[in-house]
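Visitor: Got a predicted model here, sequence first, then my questions.
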Amino acid sequence: MALLDTIVVFVVSLILGTVGIYAGVRLVADRDVGFANPAITALIGSLVWVLSGVFIGWIPLLGPLLMLVIWVGVINWRYPGGWITAAGIGLVAVIVVYAVIVVLGTLGIVTPDALGVPGI
C-alpha cells in the first residue's frame, strides 16, 4: 500500500507542478505552451530540488535559498526571458499550486503535503 501511496503522491505532485508552471508561463511569459514542456520542467525541477536538498538543503537559511535559486534556474533554462521571467514564473506557480491545494484540501481530496512546487 505504501508504494501505491507514493505513486499517487508523485502523480498528483507532477500534475500540480505542471499546472502551476503552465499558469506561470502563460501569465508571465505570455507564451502559448502545451502541457508537455511544463510537465518536463516540473519533473526536472522536482528532481533537482530533491538532489540539491540532499547536498545543500541542510545548511541553515542558505541551503533552502540556494535550492530555490537552483529550481528557478531550471525554469530559466527551460524557458526564454531570463532570470526575472523565470522567478516570476516560479512565483506564479507557487501561488497557483498553493491555491489549488487549499481548495482540494478544503474539499478533503488531498492533504497539504502534496508537492509539485517547492515549499508547498
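Guide: All right, it came through fine.
Visitor: contacts, neighbours, all on C-alpha from now
Guide: Will do.
Visitor: which helices and strands sit right next to the helix ranked longest in the chain?
Guide: Secondary structure assigned by DSSP state H gives helix 82-106 as the longest helix of the chain. In terms of contacts (3 or more Cα pairs under 8 Å, 6 or more residues apart in numbering; DSSP states H and E), helix 82-106 is packed against helix 2-24, helix 62-78.
Visitor: Put this next to the previous one:
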Amino acid sequence: MVLDTIIVFLVSLIVGTLGIYVGVSLATNEAIGFGGAALTALLGALAWGLVSFFVGWLPLVGALLALVAWVGVINLRHAGGWATAALIGVVAWLVASAALYALTLAGLVSASAVGIPGV
C-alpha cells in the first residue's frame, strides 16, 4: 500500500514536471532542466495545498487564491512576469491533462498530477 502511494506520487510528479517543463520552454527563452521544472511543480503543489488548507473552504475565493498562489510560484521561479506565468500554467495544465488522458486510456494511472491544479 505504501509502495502504491509512492508510485502514484512519482508518476503524478513526473507528469506535473513535464507540464511545467513544456510550459516554461514554450513561454520563455529560459533554459530549464527537468530538475528545475520538478522543483517548480513541488513548490507549486505545496503553495496550492497550503492556501487550500487555510482558505479553501471559502466558495470561489478559496480556489481562486490557491490558483493565484500556484501561478505566483511559477512567477517567482521563472522569468517573464505574471502574464508569462499564467501562460506557463495554462500550457502545463494542457500538457499534463493530455499526458494523463493517454496514461488513463492505457490503463496505467488515474487522472491526477502533482504540481498542476485540477489535473
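Guide: Done, it's in. Just so you know, these numbers come straight off a predicted model, no measurement behind them.
Visitor: Just give the TM-score of the two.
Guide: The pair, once superposed, lands on a TM-score of 0.95 when counted by TM-score structural alignment, normalised by the length of the second structure; 118 aligned residues with a Cα RMSD of 0.9 Å.
Visitor: and residue 29 of the second structure, what element?
Guide: For residue 29 of the second structure, there is no helix or strand it lies in under DSSP states H and E.
Visitor: how much does the longest helix of the first structure deviate in direction from helix 62-78?
Guide: Helix 82-106 of the first structure and helix 62-78 meet at an angle of 110 degrees, taking axes from the mean of the first three to the mean of the last three Cα atoms, to 10 degrees as the criterion.
Visitor: Tell me the mean distance between helix 82-106 of the first structure and the second structure once they are aligned.
Guide: Superposed on the second structure, helix 82-106 of the first structure shows a mean distance to its aligned partners of 0.4 Å (mean Cα distance after the TM-score superposition for the first structure).
Visitor: Identify all contacting residues around that helix.
Guide: 16-17, 19-25, 27-29, 72-73, 75-76, 79, 110-112, 114, 116-120 (Cα atoms under 8 Å, 6 or more residues apart in numbering).
Visitor: okay if I get the helices and strands packed on helix 82-106 of the first structure as a markdown table plus distance to residue 39 of the first structure?
Guide: Formatted as a markdown table, these follow (distance: least, Cα to Cα, whole Å):
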| stretch | distance to residue 39 of the first structure |
| --- | --- |
| helix 2-24 | 5 |
| helix 62-78 | 11 |
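Visitor: Kindly reformat these as TSV containing distance to residue 106 of the first structure and mean neighbour count.
Guide: Formatted as TSV, those follow (distance: least, Cα to Cα, whole Å; neighbours: other Cα atoms under 10 Å):
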stretch	distance to residue 106 of the first structure	mean neighbour count
helix 2-24	16	19
helix 62-78	27	18
